[in-house]
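Novice: sharing a model that was predicted from the sequence below.
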Amino acid sequence: MVDSNLNAGVGDLAALISRIAQNEGDHSTAIASLSLHRRNMATLPVHCIYQMGLGVVVQGAKEIMLAGKPTHYSAGESLLTTIDLPVVSHVTRASQREPFLGLMLTFDPRMVVQIAALMPPAKSIKEIPPNPLSVEPLDEGLIDALSRLIKLLDEPDLITHLEPLIQQEIVMRLLASNHGPQLRHIATAGSPSQNISRIVGWLKQNFTRPVSMEELAANAFMSPSTFRQHFRAMTGVSPLQYQKKLRLQEARQQMLSKNLDASSAALMVGYESASQFSREYRREFGESPQRDIKRMRLAEE
């Protein structure tokens, strides 16, 4: 009976998403933190930054690659990201008849910290090592809350008042679930995970600036070697590699959306050498900037 209820709930959630995301692509909504996604066929791997939040698949399947390690999740499963991560993502199962359907809900870290402080932990986080990506099955309570959040899009006058309450409920349910220990690693004041999360937030806002590992480590209240160890454990890459990925992805977006040439994009994101930018761009994306942007534009036509 439980499995049939869960399957019915996942099916209802898929119907809600399909009704709004009628065309293939990523669909932003009137709820800024919520986006809905539909793909009619498997996709090529795409470099992107996953923000702190919850990804849910209700039809089809997806693979996320972090530092060369794949994470798979499919219909009826949720993916929790506890820190902003540079990943390679692609849909692995989708068709015209049964398209991939999913959602992404990002979280305000301050809200997570506030709610975690109010709820007693179900498990000791010391017993469970931090993992920036965790996959767990959906449960009926979480499905119900997510469904109500999507249905709220039909009542725009109530979004401002009810959306924060449903978001808080979702975070509470995650804290009480098997995802809970991973959220608590980030929410525990003074923990290595929270300090790394704070540094990641700073890097996202200041990735064009030169960075000193000693300065970053000091701001995280760690020695440089310990800082590098914890940073790599949380993000899959070193601090300098993380900054480089942020720069390259921003440059790629600027070239694609604003028709900038490679040299201008390189200077905009903090590179002093255009040739170094082109070398690192090719290593990251597999092609020169010019060829890569041309390929992406052709794919959009």
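Specialist: Received the coordinates, thanks.

Novice: make it CA atoms for all contacts and neighbour counts henceforth
Specialist: Noted.

Novice: what's the first helix or strand after the lengthiest strand in the chain?
Specialist: Across the chain, the strand with the greatest residue count (assigned by DSSP state E) is strand 85-93. Downstream of strand 85-93, the next assigned helix or strand under DSSP states H and E is strand 100-106.

Novice: between that following strand and strand 85-93, what angle do the directions make?
Specialist: Counting by axes from the mean of the first three to the mean of the last three Cα atoms, to 10 degrees, strand 100-106 lies at 160 degrees to strand 85-93.

Novice: residues in contact with strand 100-106?
Specialist: 14, 17-18, 33-41, 51-61, 91, 93-94 (Cα atoms under 8 Å, 6 or more residues apart in numbering).

Novice: on that earlier part again, what does the longest strand of the chain contact?
Specialist: Taking Cα under 8 Å, 6+ apart as the rule, strand 85-93 contacts 39, 41-51, 60-67, 100, 235, 242, 245-246.

Novice: against that first model, consider the following:
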Amino acid sequence: MLDRLAHAIERHCQGPWSETAVPRLSLVALDELIEPVEVTYEPMICFIADGAKRTTAGERSWITPPGEMALFTLDLPVTAVFEKVPYRAAVMRLDGPTLAAVQMELDETGQASPSAAAVTAPMAPELVDAVTRWIQLLGAPDDIRPLAPRIEEEILYRLLRSPLGPVMRQWSLADSATSRIRTVARWICEHYAEPLGIDDIAGMARMSPATLHRHFKAATGMSPVRFQKHLRLQEARRRLLAGDATAAQVAQAVGYVSATQFNREYRRAYGLPPGQDAFRLRTRLAEAGEVPVLHDGAGAKP
């Protein structure tokens, strides 16, 4: 069944990754190893049909092999390393209203439980089949509008009945601790260049600063301050790789007041000063005849 899923992804994926005509579905197909990808994932689930990927977020690191799925419950800056190719994956962006509607149809809602931002589990054969049929709709465009929502609901139903079910139920609750941490994480992603006031974001989450810190680190593997720093450095590296600004200009654009602090933190994260790191990456990509890969599927922000 994994072979059928991998074949469907390969047939319909245009390039290393592609958005598709099926709402909330993207495909990833890599045949050669590439540089590690730094990206901010949105809430999504990644179904791995072939190959393997190592994902690192803060202090956590895990490998997702073929036949497993990885669930991301909030906006999360990660580093993705493709450890085995060919790599084939389907990515589903999570839609809160659709998930809530499917959950209401279940006879048993189960018990919601707090969770980290990312969780992995094996895919049941019935789930692999549903995801494969979802992708195969790309070969019958007239069927997408009437059938894609129904297959998406089937996939969500099977996910809710899977080991990921408790995590997904917690994600869908409107006022759970998980949803409040998700709100804070998204706010930091959208305002990463601004000063971060811990009291302000704790008020946003309706938590004390200590409680916010505990829940945020449990969810992301990082403190809010480190989370913001990770976002700033990711964006700085992307801008430096584009080559349209100096290191000092980039530092200021991503929120650093001190260029010295920026250089120190950038070197600690990437092993080289900003300019040298960008030159090394551009040279390596040019030698390989590649263009910069800024994300590895839908649900990812460059």
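Specialist: Now that the structure is in, tell me what you want to look at. Worth saying up front: this structure is predicted, and the values here are computed from it rather than measured.

Novice: got a TM-score for the pair?
Specialist: The TM-score (TM-score structural alignment, normalised by the length of the first structure) is 0.85; 286 aligned residues with a Cα RMSD of 2.3 Å.

Novice: list only buried entries from the contacts of strand 85-93 of the first structure.
Specialist: Buried members of the contacts of strand 85-93 of the first structure, scored by 16 or more other Cα atoms under 10 Å, are 39, 41-42, 47, 49-51, 60-66, 100, 235, 242, 245-246.

Novice: just to revisit the earlier point, just the ones of the contacts of strand 100-106 of the first structure in helices?
Specialist: Per DSSP state H, helices hold the following members of the contacts of strand 100-106 of the first structure: 14, 17-18.

Novice: nearest to Glu272 of the first structure among those?
Specialist: Nearest to Glu272 of the first structure among these: Ile17, at 44.7 Å, using Cα to Cα.

Novice: that closest one matches what in the second structure?
Specialist: Under the alignment (TM-score structural alignment), Ile17 of the first structure pairs with Ile9 in the second structure.

Novice: that match contacts Ser26, correct?
Specialist: No. Contact criterion Cα atoms under 8 Å: Ile9 of the second structure and Ser26 do not qualify, at 9.3 Å.

Novice: returning to what we had before: so where in the second structure does the longest strand of the first structure end up aligned?
Specialist: Going by TM-score structural alignment, strand 85-93 of the first structure sits over residues 76-84 in the second structure.

Novice: identify the residue nearest the spatially most central residue of the second structure in space, chain neighbours excluded?
Specialist: By Cα atoms, centre = their mean, the second structure has its centre lying nearest to Tyr41, at 2.3 Å. Of all residues not flanking Tyr41 of the second structure in the chain, Ala300 sits nearest, at 4.5 Å (Cα to Cα, 6 or more residues apart in numbering).

Novice: how much space between that neighbour and Val81 of the second structure?
Specialist: Using Cα to Cα, to the nearest Å, Ala300 of the second structure is found at 15 Å from Val81 of the second structure.

Novice: in the first structure, what residue corresponds to Ala219 of the second structure?
Specialist: Aligned counterpart of Ala219 of the second structure in the first structure: Met234 (TM-score structural alignment).

Novice: which residues touch the match of Ile17 of the first structure?
Specialist: Ile9 of the second structure is in contact with 27-29, 88-90, 135, counting by Cα under 8 Å, 6+ apart.

Novice: got TSV for the residues you listed, with distance to His213 of the second structure and neighbour count too?
Specialist: TSV is the format used below for those (distance: Cα to Cα, whole Å; neighbours: other Cα atoms under 10 Å):
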residue	distance to His213 of the second structure	neighbour count
Leu27	35	27
Val28	34	24
Ala29	37	26
Arg88	36	27
Ala89	33	27
Ala90	33	28
Ile135	40	26
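
Novice: the residues you listed: which two are farthest apart?
Specialist: Largest separation among the contacts of Ile9 of the second structure by Cα to Cα: Ala29 and Ile135, giving 13.4 Å.

Novice: from the chain's centre, how far out does the helix or strand in which Leu240 of the first structure is found sit?
Specialist: Leu240 of the first structure is part of helix 239-258 when elements are defined by DSSP H and E. The chain centroid and the centroid of helix 239-258 of the first structure are separated by 16 Å under Cα atoms, centre = their mean, to the nearest Å.

Novice: contact partners of that helix?
Specialist: In contact with helix 239-258 of the first structure (Cα under 8 Å, 6+ apart) are residues 47-48, 86, 203-204, 207-208, 213, 228, 231-232, 235, 260-262, 265-266, 268-270, 281, 284, 289, 293, 297.

Novice: can we see that at 6 Å?
Specialist: Helix 239-258 of the first structure is touched from outside by 207, 265, 269, with contacts defined as Cα atoms under 6 Å, 6 or more residues apart in numbering.

Novice: tell me the spacing between the second one and Gln59 of the first structure.
Specialist: Ala265 of the first structure sits at a distance of 38 Å from Gln59 of the first structure (criterion: Cα to Cα).

Novice: now do the last one
Specialist: Applying Cα to Cα, one obtains 37 Å for the distance of Val269 of the first structure from Gln59 of the first structure.
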